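**Student:** Here's my sequence, what's the structure:
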Amino acid sequence: MKRMIIGSLIVPMMIACNKEIKTDAPVLEVSVEKADIKAGDTATFNIQSDANVLSFYSGEVLNDYGFHNGRKIAIDSVTLSFSTSLNYGTQKDQFAVFASSDFNGQYTVEGLKAATWQNITTLYKLAPGNSNTAIAAGVKKISQLAAPGKPLYIGYRFIVKPQTANGASKLWTMSAFNMSGHTKLGVQTLADHKSAGWRIIAQGQHDPGRGAVIQAAQLAFYGNNKDFMEEYTEDWVITKAVNMEEVELGPDWGTGIKTLADPPLKAYRYRFTTPGTYTVTFVASNVNSDNESKTVRQVTVKVTP
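**Tutor:** Below is the predicted model of the structure:
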């Protein structure tokens, strides 16, 4: 009998534990006291809501609810900059910079050779001689290298010829890599050393630890120094595909104006400084451990000079 009683108690408890906690959509009503204001004036928004959380979007750039799922912006031009250093050795013409808009993304010798690579080394001022300090190569516009609708890849090539006949190999480094997209919202980083997605394509036999090496803050290129000094080697380090036409900025985020711990908010004031017509958005949320319910309300504010 005791087992039957315990069993009858456990079943309802299990059902209760597995039951999802629902939440009702919050009440939200918003009005603006004065919809036409001058730049520099403050708009007052009257609010009626039982929401746990309230967020505010002014409608200005980067605070616009219309982009709460993500914002992409056109790129007007792209620049590439980096620094180089070199030490030791006497071999010439080892280091070069290339760009391709038809590389297929297959980081193999076959994929490398199937692509058209434009040598852009002469755009830059490489380190002229032995130096323990990286020297800036310059900031150069590379938008003209891209084909319409296609990404661009940047590749660094390091060649070592047989060293008895051509001289001892130098040690090259490339650091401070940056591809920047210039947009109407300012300069956006398209790729830097950490986000470039570097991949190595090595050709020829290498002594251990030699060839192209991806390090924490730079690319390093080492020639063979033991068993394969007479081996011809060719190493490439290539970026990921870089979109040259638009950049993803991520979502526009609202400003939190009420949390669960705050008392009900009756009014909110915001100062507009730039003329324009703005779709102002309030988002009310009721949240629990299982669900979130939202109510969205919008009003228009016209700001004149």
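
**Student:** Could you use CA atoms for every contact and neighbour count after this?
**Tutor:** Will do.

**Student:** ok, which stretches of the stretch 151-300 of the chain are helices?
**Tutor:** Ranges of helices in the stretch 151-300 of the chain, per DSSP state H, counting those that start in this stretch, are 163-166.

**Student:** Just want the most central residue of this structure.
**Tutor:** Geometric centre of the chain, nearest residue: Leu190, 6.3 Å, by CA atoms, centre = their mean.

**Student:** Quick check, that residue in contact with Ser180.
**Tutor:** Yes - with contact defined as CA atoms under 8 Å, Leu190 and Ser180 form a contacting pair (5.4 Å).

**Student:** Let me see the contact set for the residue nearest to the centre of the chain.
**Tutor:** Going by CA atoms under 8 Å, 6 or more residues apart in numbering, Leu190 touches Asn178, Met179, Ser180, Gly181, Val242, Asn243, Val247.

**Student:** And for the first one, the neighbour number?
**Tutor:** Here the neighbour count serves as a burial measure; for Asn178 (other CA atoms under 10 Å) it reads 20.

**Student:** Likewise for the second one?
**Tutor:** For Met179, the count of nearby residues is 24 (other CA under 10 Å).

**Student:** Now the second one, please; I'll put the structures next to each other:
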Amino acid sequence: MKTKPITYLAAALALAVAGSSCDHDEIYEPLDFAVRLAPTNTYRVGEPVVFNFEGNADYITFWSGDVGHEYRYRDRTTMPKSELETCQLTFSLSRRSGSNTGDVQVYASDRFEGLAGDNAATDKATIEAIEAGNFADWTRLEVNEESKSGQWGTTTCNLLDVDGNGTALTDNFTLLIRWHPKDVTAQRNYYINTSLEVKFKNRESTLLSYTDLQFVNFNMANEMAGKEYDTYSTGSKIGYLQYGQNAGNIILNAIESGTMCPYLIDTWIFSTPMSLNLTSPDTGLSIKGVTDDVKSYSYTYDKPGTYTVTFVVANGNYQGESGIQTYEVTFTVIDPIE
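**Tutor:** Got it, this is the predicted structure:
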């Protein structure tokens, strides 16, 4: 007898849910949002600018309008080349023993399409063509190599002017490190560190490490002809190179326990061609979710200027989010009063 009321209750709840689902579209509340600058704002560097919100927005994303956070650049992946201020390559080399110099040569180019990385015959022909053409499309960089072993020699190169005549290597930059000793009886170990600093005007500089340069190596020694499985090999054994060691980004191994590599080493190490005007899209900051109660937001600017702040807002209902809308506010920030 006690099951009847429960049955009636379940039926009533089912009818209520069915009825409410029919009315969802009418219950949905359109997006209503406004942003106003606080009347107490002074708009000076180092003092917060306060934005007051009105309406029913469930989601708010804030774009401050300063460098790296401009809504208009949300999809930008490249900067104008005219905005490049610094492209400095740093290359450090340390010969671990012996007195011979010049075993490691360094070149740069913007006309190389890269190695296949998985086709030994094709890559071997590509490298042979470079050498046969006497490095016609490459600029040789003079490497500072210390005469005393165990010391570090560091070379810096301005890729915006590699030859002193205004030649820039920024469109399709490739770094080539060739490890080719003059004599099989005088091959030595080397440590190498390399990095690339890129800076655009009015922006922070970015330091690209050797991992960002994405090196691909190719072993060209005649004694290894036909051993395609060794062509791209790396490792600690003699005649090969290692990446990412504490002593150096790249370690060239010619000697192991006093035993020298039995063949004349000829290893070519190419960075993957890259445009140096690449940049990350600007970003905004989510300041409100559907469960947050945010009536205002403040932001402090560290440089004077005219800023356009963008708020990207949306509302939510049982079907998902409403269409996204944007709201802009423009104002000028001045230097503080001293």
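
**Student:** rewinding a little: which of the contacts of Leu190 of the first structure has the most neighbours?
**Tutor:** Result: Gly181 is most packed of the contacts of Leu190 of the first structure (other CA under 10 Å), 26 neighbours.

**Student:** In space, what's closest to the residue mapped onto that residue from the second structure - neighbours in sequence excluded?
**Tutor:** Mapped onto the second structure by TM-score structural alignment, Gly181 of the first structure lines up with Val198. Once flanking residues are discounted, Val198 of the second structure sits nearest to Cys87: 4.7 Å by CA to CA, 6 or more residues apart in numbering.

**Student:** Counting by contacts, list what the helix or strand harbouring Val97 of the first structure packs against.
**Tutor:** Val97 of the first structure belongs to strand 95-100 when assigned by DSSP states H and E. Judged by 3 or more CA pairs under 8 Å, 6 or more residues apart in numbering; DSSP states H and E, strand 95-100 of the first structure is in contact with strand 118-119, strand 153-160.

**Student:** tell me, the shortest one lands on which residues of the second structure?
**Tutor:** Strand 118-119 of the first structure corresponds to residues 139-140 in the second structure, going by TM-score structural alignment.

**Student:** average distance between that stretch and the first structure?
**Tutor:** Once the two models are superposed, stretch 139-140 of the second structure sits on average 1.8 Å from its counterpart in the first structure (mean CA distance after the TM-score superposition for the first structure).

**Student:** what's in contact with that stretch?
**Tutor:** Gln105, Val106, Tyr107, Ala108, Ser109, Val162.

**Student:** As TSV, those residues with neighbour count would be great.
**Tutor:** Formatted as TSV, the contacts of stretch 139-140 of the second structure follow (neighbours: other CA atoms under 10 Å):
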residue	neighbour count
Gln105	17
Val106	18
Tyr107	18
Ala108	22
Ser109	23
Val162	17
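
**Student:** Next, count neighbours for the residue lying closest to Ala35 of the first structure once chain neighbours are set aside.
**Tutor:** Leaving aside its sequence neighbours, Ala35 of the first structure sits nearest to Val301 (CA to CA, 6+ apart; 4.7 Å). A count of nearby residues for Val301 of the first structure, using other CA under 10 Å, gives 20.

**Student:** Counterpart of Val301 of the first structure over in the second structure?
**Tutor:** Checking with TM-score structural alignment, Val301 of the first structure has Phe331 as its match.

**Student:** residues in contact with that match?
**Tutor:** Neighbours of Phe331 of the second structure in contact, by CA under 8 Å, 6+ apart: Tyr43, Thr306, Tyr307, Thr308.

**Student:** what's the neighbour count on the closest residue to Glu228 of the second structure other than its chain neighbours?
**Tutor:** Distances taken as CA to CA, 6+ apart place Ala120 nearest to Glu228 of the second structure, at 6.2 Å, with adjacent residues excluded. By other CA under 10 Å, the residues close to Ala120 of the second structure number 21.
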